[in-house]
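>>> quick one: sequence plus predicted model below, questions after.
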Amino acid sequence: MTPFLIIGLGNPGKEYDGTRHNVGFNAVDAISQNAECKMQNAKWRKRTTLHAEILECNIADHRVILVKPTTFMNESGHAASALVQSCRLSTVDCRLIVLHDDLDLPLGTLRLSRGGSSGGHKGVQSTIDALGTNDFLRLRIGIGPNVTPDGTRIPAEDFVLKRFGKRERAIIDATITHAVKTTTILLRDGLSAAQRFANVE
C-alpha cells in the first residue's frame, strides 16, 4: 500500500519548542495522538538515513507516515527527498502533505492548497528544491502578522523564533485541532472536501 507522507516542518531541539516556526511539528504531533494511531501503539522512531523522526500508523484505512525532519528548517528537503524515494512516491497522486507555519496568513487561519511558491518559507523552498517540483499538498498554518500592538513590524527571522503568548497559544492550539481534522478529512474524503473544511476564515 502506497503511504501518505505527512511532513511537519520545524527546527529540532528543546530551544525551539513552542516557537511559531515549529507549528508544523506541533501539528504532526497532534495527528500522532489520533485515536487510531494511539490504538495501534505507534511510536516515533529516529531514522538517521532518512534525516527524520517518523511514526507509522493507519488513519481512515490508509497507511500514513508522519515525519519530523531532524535537520534545521532550511534543510528540510533532505527528509522529504529521502522519504519520497524510499516509498517510491509520486507527488502527482497527492500523497505528500507538508504542514508549516505561514507568516502571511493571520493567526489561526488554515489554507490547504496544491503547488505554489514557497512564499519565502525556507523549509518549503528546501523541499521544492530537493524534490525538483512544487507539486505537493501544503497545509499552511497562519502565525501572522509580525507586528506589535502599536504597529511596529518585527523582522520575520526574529518573529518566527518567538514563542506564542497565552492568548495566541489558545488560538494556535484550536487551529492545530482544526488541522488534525483537516488531514483526517483529506485521507477519508479527498482534497476538495478537505479544502472546503480548512479554507474558511
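Structure received.
>>> all contacts plus neighbour counts: C-alpha atoms, from now on.
Fine.
>>> quick one: the strands in the chain?
Remark: strands assigned in the chain by DSSP state E are 4-8, 45-47, 52-59, 62-69, 96-106, 110-114, 137-144.
>>> can I get those strands in JSON lines including distance to I172?
What follows is the strands of the chain, written out as JSON lines (distance: least, C-alpha to C-alpha, whole Å):
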{"stretch": "strand 4-8", "distance to I172": "15"}
{"stretch": "strand 45-47", "distance to I172": "26"}
{"stretch": "strand 52-59", "distance to I172": "23"}
{"stretch": "strand 62-69", "distance to I172": "19"}
{"stretch": "strand 96-106", "distance to I172": "11"}
{"stretch": "strand 110-114", "distance to I172": "10"}
{"stretch": "strand 137-144", "distance to I172": "8"}
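>>> which of the ones you listed sits most buried?
strand 4-8 (a mean of 25; mean count of other C-alpha atoms under 10 Å).
>>> relative orientation of that strand and strand 96-106 in degrees?
40 degrees (axes from the mean of the first three to the mean of the last three C-alpha atoms, to 10 degrees).
>>> tell me what the longest helix that the chain contains is packed against?
Longest helix in the chain by number of residues (criterion: DSSP state H): helix 166-189. Under the contact criterion of 3 or more C-alpha pairs under 8 Å, 6 or more residues apart in numbering; DSSP states H and E, helix 166-189 touches helix 23-32, strand 137-144, helix 191-198.
>>> looking at those, which is nearest to E157?
E157 lies closest, by C-alpha to C-alpha, to one member of the helices and strands packed on helix 166-189: strand 137-144, at 12.6 Å.
>>> other SSEs contacting the closest one?
strand 96-106, strand 110-114, helix 166-189.
>>> can you add distance to A130 and give those back as CSV?
Converted to CSV, those look like this (distance: least, C-alpha to C-alpha, whole Å):
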stretch, distance to A130
strand 96-106, 14
strand 110-114, 17
helix 166-189, 24
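>>> another structure for you, compare them:
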Amino acid sequence: MSGKFIVIEGLEGAGKSSAIASVVTHLQAKGVRPETVREPGGTPLAESLRELVKKKWDEKVSSTTELLLMYASRVQLVDNVIKPALLKNRWVIGDRHDLSSRAYQGGGRQLGDELLEKVREITLGSFKPDLTLLLDVDEKKGLERARERGDLDRIEEEDLAFFQRTRQAYLNIAAKDPTIIVIDANQPMLDVHQAILQAIEEYLF
C-alpha cells in the first residue's frame, strides 16, 4: 500500500489531539504503522521556529513575519520528514499543515489569498495532503476548551473576531477543495471520531 499524508485541522479546542490518536489506533488495526508530526515543528530547526512563533514578544510581531516563520518550519518538516516517509510508503498523520496558514494568516490576519498563494508556490509547489479532516468547532466553544487546558500562547490569546475570520476562511477553502472533509466537532467526541474514521475509510481505502 502506498504512503498517504492525512492532516487533522481546526481551531484551538477542536479536539485534534484525540482525533489523531483515534486515527492512529484505527490504522494500526489495519496493519498500518503511521508516523505522526505536528506543525509548526517536527524537526529540531522547525521546533525552534515554533517557539519563535508561539512566544509572547515585547514587540509587535508582523503578520508577514509570522507567515514566513510558519512556512520556513513547514518546509523543514516536509523536506526532511514527510516526503522521505511517503517515499518509503509510510503513512503520515499531521497535526496541522498548509491549510492552517491559509486560515490563520490568510483569513485571521487578513493577509489575503494572493500572498498566501505566492508563498505556497515558492515553498511547497504542488505538494499537498491526500486527505485533510477539518474539525469545525464554534469559536467560543473552542476557546473555552483551550483555556481549560492551561496557559494560552501568543496566537491563542487573539480576540474572538480573529477566530471568527479564521473559521470562515477554513470553511471557504474547504468548500472549494474535495480533499478537505469538514467534520462537525461540536458534537460528542465519540461521534466526531466515528465521522473521521468513516471519512478515512471512504476516501483512502
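Perfect, I can see it now. Only a predicted model underlies this, so the values are computations on that prediction, with no experimental measurement involved.
>>> TM value for the aligned chains?
The TM-score (TM-score structural alignment, normalised by the length of structure 1) is 0.40; 126 aligned residues with a C-alpha RMSD of 5.1 Å.
>>> hang on, the earlier thing: so for G123 of structure 1, which of the helices and strands packed on strand 137-144 of structure 1 sits nearest?
That would be, of those and by C-alpha to C-alpha, strand 96-106, which comes in at 8.3 Å.
>>> show me where structure 2 has strands.
5-10, 35-38, 92-95, 131-136, 180-184.
>>> buried deepest among those, which one?
Most buried among those, counting by mean count of other C-alpha under 10 Å: strand 5-10, with a mean of 25.
>>> any idea how many residues pack against T127 of structure 1?
25 (other C-alpha atoms under 10 Å).
>>> do the one 3 residues further on as well
Taking other C-alpha under 10 Å as the criterion, the count of residues near A130 of structure 1 is 18.
>>> how about it: what's its closest non-neighbour residue?
Sequence neighbours aside, G77 is the residue nearest to A130 of structure 1 in space, at 5.1 Å (criterion: C-alpha to C-alpha, 6 or more residues apart in numbering).
>>> re earlier: in CSV, list the strands of structure 2 along with distance to L69 of structure 2.
Shown next, in CSV, are the strands of structure 2 (distance: least, C-alpha to C-alpha, whole Å):
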stretch, distance to L69 of structure 2
strand 5-10, 19
strand 35-38, 15
strand 92-95, 17
strand 131-136, 22
strand 180-184, 24
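>>> Y203 of structure 2 is nearest to which of these?
Comparing the strands of structure 2 by C-alpha to C-alpha, strand 131-136 comes nearest, at 7.7 Å.
>>> remind me what that closest one packs against, helices and strands.
strand 5-10, strand 180-184.
>>> okay, those in JSON lines with distance to R120 of structure 2 next?
Converted to JSON lines, those look like this (distance: least, C-alpha to C-alpha, whole Å):
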{"stretch": "strand 5-10", "distance to R120 of structure 2": "17"}
{"stretch": "strand 180-184", "distance to R120 of structure 2": "17"}
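>>> looking at those, which is closest to Q164 of structure 2?
The nearest among those, by C-alpha to C-alpha, is strand 5-10 at 12.1 Å.
>>> okay, the angle between that closest one and strand 180-184?
40 degrees.
>>> who are the packing partners of strand 5-10 of structure 2?
helix 16-29, strand 92-95, helix 98-103, strand 131-136.
>>> any idea how far the residue lying closest to L197 of structure 2 once chain neighbours are set aside lies from I93 of structure 2?
Leaving out its chain neighbours, the residue that sits closest to L197 of structure 2 by C-alpha to C-alpha, 6+ apart is V23, at 6.7 Å. Separation of V23 of structure 2 from I93 of structure 2 (C-alpha to C-alpha, to the nearest Å): 8 Å.
>>> equivalent analysis for P84 of structure 2, please.
Taking C-alpha to C-alpha, one finds P84 of structure 2 at 14 Å from I93 of structure 2.
>>> coming back round to it: right, and the residue nearest to A130 of structure 1 touches K122 too?
No: using C-alpha atoms under 8 Å as the test, G77 of structure 1 is too far from K122 to be in contact (9.7 Å).
>>> between these two, which has more neighbouring residues?
Set side by side, G77 of structure 1 and K122 show more neighbours around G77, with 25 against 16, by other C-alpha under 10 Å.
>>> give the contact list for that one.
G123, V124, Q125, S126, T127, I128, D129, A130, L131 (C-alpha atoms under 8 Å, 6 or more residues apart in numbering).
>>> let's see 6 Å
Neighbour list for G77 of structure 1: S126, T127, A130 [criterion: C-alpha atoms under 6 Å, 6 or more residues apart in numbering].
>>> tell me the one of those nearest R111 of structure 1?
So of the contacts of G77 of structure 1, ranked by how close each gets to R111 of structure 1 (C-alpha to C-alpha), first place is T127, at 18.2 Å.
>>> give me the distance between that closest one and I185 of structure 1.
Taken as C-alpha to C-alpha, the span from T127 of structure 1 to I185 of structure 1 is 24 Å.
>>> cool, and V124 of structure 1?
According to C-alpha to C-alpha, V124 of structure 1 and I185 of structure 1 sit 23 Å apart.
>>> the more surrounded of those two?
Neighbours of V124 of structure 1 and I185, each counted by other C-alpha under 10 Å, are more numerous for V124; the result is 25 against 20.
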